[in-house]
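[1] Need coordinates for the below:
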Amino acid sequence: MGGDHGPAVTVCGAALLLDEHPAVFFQLHGDEVRINAELAKLPKLKARSVVIHTDQCVAMDEKPAQAIRRRNTSLSNAIHAVKSGEARAVISAGNTGALMALSKMILKMMTDDLERPAIGCSWPNKTGFGTVLDVGANVTSDARQLIEFALMGAAFHRAVHGVKKPSIGLLNVGSEDVKGHEEVREAHKLLRENTLGLNYYGFVEGTDLCAGTVDVTVTDGFTGNVALKTAEGTARFIKDLLKDAFKSGPMAMLGAVLAGSALKAMAKRIDPGASNGGPLLGLKGIVIKSHGGADARAFSNAIRVGLSLAASGYERDIVDSLAQFSQSLTVEASLAAGLKETSAAIAAGDKVN
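    You can find the predicted model right below:
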């Protein structure tokens, strides 16, 4: 029921996905009158879906605290379906804050150490698609959280893009070790010395996102969200400039006709909808956030991300990686404590002598 267009897009998006994956079955949560009106046009989807009716939905501008207090919204019901095992993944174009809060409350985090999910996204680049996270869940992140993002991002990239050992970079204002704030420098130091089996590249800059320098780019949610919105706005700006340029005169219009196939291919590559679908990584369940303004094709791409994760072992991958990370921190803390005790004993011996 969420997003800018509601069932007109989400139901049609499910139908497009079903054309490619006919074995998928859908639960459609929301107002049965509005949903059934769309299903009446799509007999194949109607045969492969069930409508779970509720007349309550979370508004796009509703505060997360309000959404949590209401028990029978389409969003909360869909998330509960994942928790109970009725559904393998939930996909929503609705209120991001409410989706985040309800998912964390209902599904819980994968481990007690994780505080909040991170939102990942597929980012088009010269080599295909990279993964960027966090793009909006955590405004600030300490060094430990950035390393957790790296582990989760690597697992996501393996599952969705098929790269066995993805390269990882930390987004920074420069490539030198001395640049950036304390948290990103500390994360860089720990990742460079890591024993986690990660393919760590080092610092990357904003220009590396589209260059495809690394497979997974890690940053805090504030920086990631600004970068994402800037990139999407730039893509739309370029498309508008090209349209205006090719309408400027007869010769320009002729050029547009001649270059039509190339222009369509370029537009497809930079279309934000082509990479739509950001997973909330770190939860005990698959939750995918679609752009609120997504059309049916873009929404089907978000469902496809959920399908890819459901068919993979990425959840176990993340749990194992986080457990290894926690163990390495425990060992490091024990070594540091032992060194401190030894130093204290030596100092005490020197005083006696």
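
[2] C-alpha from now on. contacts and neighbour counts both.
    Fine.

[3] Tell me how many other residues crowd residue 106.
    Counted with other C-alpha atoms under 10 Å, the neighbours of residue 106 add up to 17.

[4] Pull the contacting residues for residue 65.
    Going by C-alpha atoms under 8 Å, 6 or more residues apart in numbering, residue 65 touches residue 98.

[5] For the helix or strand in which it is found, buried residues please.
    Assessed by DSSP states H and E, residue 65 sits inside helix 64-69. Neighbour counts over helix 64-69 (16 or more other C-alpha atoms under 10 Å) mark 64, 67-68 as buried.

[6] Could you do stretch 226-243 as well?
    227-228, 231, 235, 239.

[7] Stretch 242-260 now?
    Quick answer for stretch 242-260 (16+ other C-alpha under 10 Å): 246, 256.

[8] I'd like the next helix or strand past the helix holding residue 65.
    helix 74-84.

[9] after that following helix, next one along is what?
    strand 89-92.

[10] And that following strand, what does it pack against?
    helix 74-84, strand 286-289, helix 296-310 (3 or more C-alpha pairs under 8 Å, 6 or more residues apart in numbering; DSSP states H and E).

[11] and residue 96, which of these is closest to it?
    strand 286-289 (7.2 Å; C-alpha to C-alpha).

[12] Now do the closest one: everything it contacts.
    79, 82, 88-94, 96, 99, 103, 277-281, 302-303, 305-306, 309-310.

[13] where do the strands sit along the stretch 251-353 of the chain?
    Per DSSP state E, counting those that start in this stretch, the stretch 251-353 of the chain carries strands over the ranges 278-281, 286-289.

[14] what's the most buried one of those strands?
    Among the strands of the stretch 251-353 of the chain, ranked by average contacts under mean count of other C-alpha atoms under 10 Å, first place goes to strand 286-289 (a mean of 27).

[15] and for comparison, fold this next one:
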Amino acid sequence: MIKSKIVEDKLDTLVSRYAVPIIDLAHCGKSVINRVGQQLDKALSEKGIALLVNHGIPDEKIKAAWDQFDYFLDLPAEVRDRYSRKDGTNYGYVSPGMERFDGKTPELRHTYNICKLDDKNIPREAETLPDFAEEITTLANDFTALSTFILKALEVALETPPKCFLDKHSEMLSGDDVNMTTLRMIYYPAIVDDEPGQSEGAVRCGAHVDYGTFTLLAQDSEGGLEVQLPGGDKWERVGHLPGSILINGGELLSIWTRERYHAVPHRVVVPERAQIRTRGRHSIAYFCHPDNSTMISPRDILANQTEATEDSTDEKIYSAYELIQKKFSDTYGPSSQESNES
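    The predicted structure follows:
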């Protein structure tokens, strides 16, 4: 079944060349956690990415969330503006062109960040968006549950002390003041070639690496996602496997594992093929972060491995919050606390 879906993709992609590890999460239990841990360890250390199948989040839930975001984008501008992301925060709506990852190139996408499942983060327009909050909250909880399973599998893979990762991620989606975990809804509008300046030099998301522990990404179609695999500088089109969720490691996980796991650079370009770029594209990203107060030290994660003995005794240890804010500052300047992960 998986092979037949891959063959349907006629583009030359990592998926079509079977160059992305595929990890089956079916029949989750203790033995499956051990297997998944081993497969994640191999995938993140060799490729930095993998595709998760049979992950337990129904397509219908994900598609319903995309529909809800479409309804939100159809609201009058004055209504959408009530939910715009404010300076110094990481939750809310961002319109196309507002984010410029390299400081100059507008990014052609609508995004909505949710950091906490409350009225401040989630639109609750009873007349125009009656189901938005319920459906997005349910999906966010599903992604949190999937992330919890992955954290358990990583504990097995890295032979950490019991609950080492779980305890350090106990506040996911509790608000960016305590944990930077974020559910991000994304819509890339169609690129119409006869609209002056719309596609020339434009990007959908600039090149970057994610900051946190790992990212889960669900997407509805092929739409220009590219990565640089470890050891290379060539941009590779990832491709699309329907029903799968892509996982990629973040910088904090790379630091924690002394770069055993890779944080791969990635971007979303405007596709060359007209039939692809002239249709809109949806995705949902779940950025899994540790609690802000967590100290990021390989000595905690590699306690049972030889790498731990190589630590410098005078190595300075930073909290997750300090490291993430440094990344924001490097990207946007010293005054910014905004996130631009894709």
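
[16] For the two chains, what TM-score is obtained?
    Taking TM-score structural alignment, normalised by the length of the second structure as the basis, the two superposed chains have a TM-score of 0.28; 164 aligned residues with a C-alpha RMSD of 6.8 Å.

[17] quick one on the thing from earlier: show me which of the buried residues of helix 64-69 of the first structure is closest to residue 147 of the first structure.
    residue 64 (27.1 Å).

[18] Apart from its neighbours in sequence, what residue is nearest that closest one?
    Leaving aside its chain neighbours, residue 64 of the first structure sits nearest to residue 98 (4.3 Å; criterion: C-alpha to C-alpha, 6 or more residues apart in numbering).

[19] Determine the set of other helices and strands touching the host helix or strand of that neighbour.
    Following DSSP H and E, one finds residue 98 of the first structure within helix 96-107. Judged by 3+ C-alpha pairs under 8 Å, 6+ apart, helix 96-107 of the first structure is in contact with helix 64-69, helix 74-84, strand 286-289.

[20] Of all those, which one comes closest to residue 185 of the first structure?
    Closest among those, using C-alpha to C-alpha: strand 286-289, at 30.0 Å.

[21] hang on, the earlier thing: columns distance to residue 38 of the first structure on top of the buried residues of stretch 226-243 of the first structure, output as a markdown table?
    Shown next, in a markdown table, are these (distance: C-alpha to C-alpha, whole Å):
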| residue | distance to residue 38 of the first structure |
| --- | --- |
| 227 | 35 |
| 228 | 32 |
| 231 | 33 |
| 235 | 31 |
| 239 | 31 |
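
[22] Any chance of JSON lines for those residues, columns distance to residue 124 of the first structure and secondary structure?
    Shown next, in JSON lines, are these (distance: C-alpha to C-alpha, whole Å; DSSP: H, G, I helix; E, B strand; the rest coil):
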{"residue": "227", "distance to residue 124 of the first structure": "13", "secondary structure": "helix"}
{"residue": "228", "distance to residue 124 of the first structure": "11", "secondary structure": "helix"}
{"residue": "231", "distance to residue 124 of the first structure": "10", "secondary structure": "helix"}
{"residue": "235", "distance to residue 124 of the first structure": "11", "secondary structure": "helix"}
{"residue": "239", "distance to residue 124 of the first structure": "16", "secondary structure": "helix"}
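
[23] of the residues you listed, closest to residue 26 of the first structure?
    Distances from residue 26 of the first structure to these, taken by C-alpha to C-alpha, are shortest for residue 228, at 29.6 Å.

[24] gap between that closest one and residue 122 of the first structure?
    10 Å (C-alpha to C-alpha, to the nearest Å).

[25] Also residue 221 of the first structure?
    In terms of C-alpha to C-alpha, residue 221 of the first structure sits 15 Å off from residue 122 of the first structure.

[26] And for residue 280 of the first structure?
    Counting by C-alpha to C-alpha, the gap from residue 280 of the first structure to residue 122 of the first structure is 13 Å.

[27] With residue 66 of the first structure instead?
    From residue 66 of the first structure to residue 122 of the first structure the distance is 31 Å (C-alpha to C-alpha).

[28] What of residue 301 of the first structure?
    Distance from residue 301 of the first structure to residue 122 of the first structure, by C-alpha to C-alpha: 11 Å.

[29] okay, those two: which has more neighbours?
    The neighbour comparison of residue 301 of the first structure against residue 122 (other C-alpha under 10 Å) goes to residue 122, with 25 against 22.

[30] Whichever strand or helix holds the more buried one vs helix 296-310, what angle?
    Following DSSP H and E, one finds residue 122 of the first structure within strand 118-125. Angle of strand 118-125 of the first structure versus helix 296-310, following axes from the mean of the first three to the mean of the last three C-alpha atoms, to 10 degrees, is 120 degrees.

[31] From the contact counts, what lies against strand 118-125 of the first structure?
    strand 128-133, helix 208-211, strand 278-281.

[32] quick check: angle from the longest one to strand 118-125?
    Between the axes of strand 128-133 of the first structure and strand 118-125, defined by the same axes, to 10 degrees, the angle is 150 degrees.

[33] Identify each buried residue in strand 128-133 of the first structure, please.
    129-133.

[34] can you tell me which residues contact the closest residue to residue 308 of the first structure other than its chain neighbours?
    Using C-alpha to C-alpha, 6+ apart and skipping residues adjacent in sequence, the residue nearest residue 308 of the first structure is residue 160, 5.8 Å away. By C-alpha under 8 Å, 6+ apart, the contact list for residue 160 of the first structure reads 305, 308-309.

[35] Could you identify the buried members of the residues you listed?
    305, 309.

[36] Need the contacts of residue 160 of the first structure in JSON lines (columns: distance to residue 15 of the first structure).
    JSON lines is the format used below for these (distance: C-alpha to C-alpha, whole Å):
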{"residue": "305", "distance to residue 15 of the first structure": "15"}
{"residue": "308", "distance to residue 15 of the first structure": "17"}
{"residue": "309", "distance to residue 15 of the first structure": "19"}
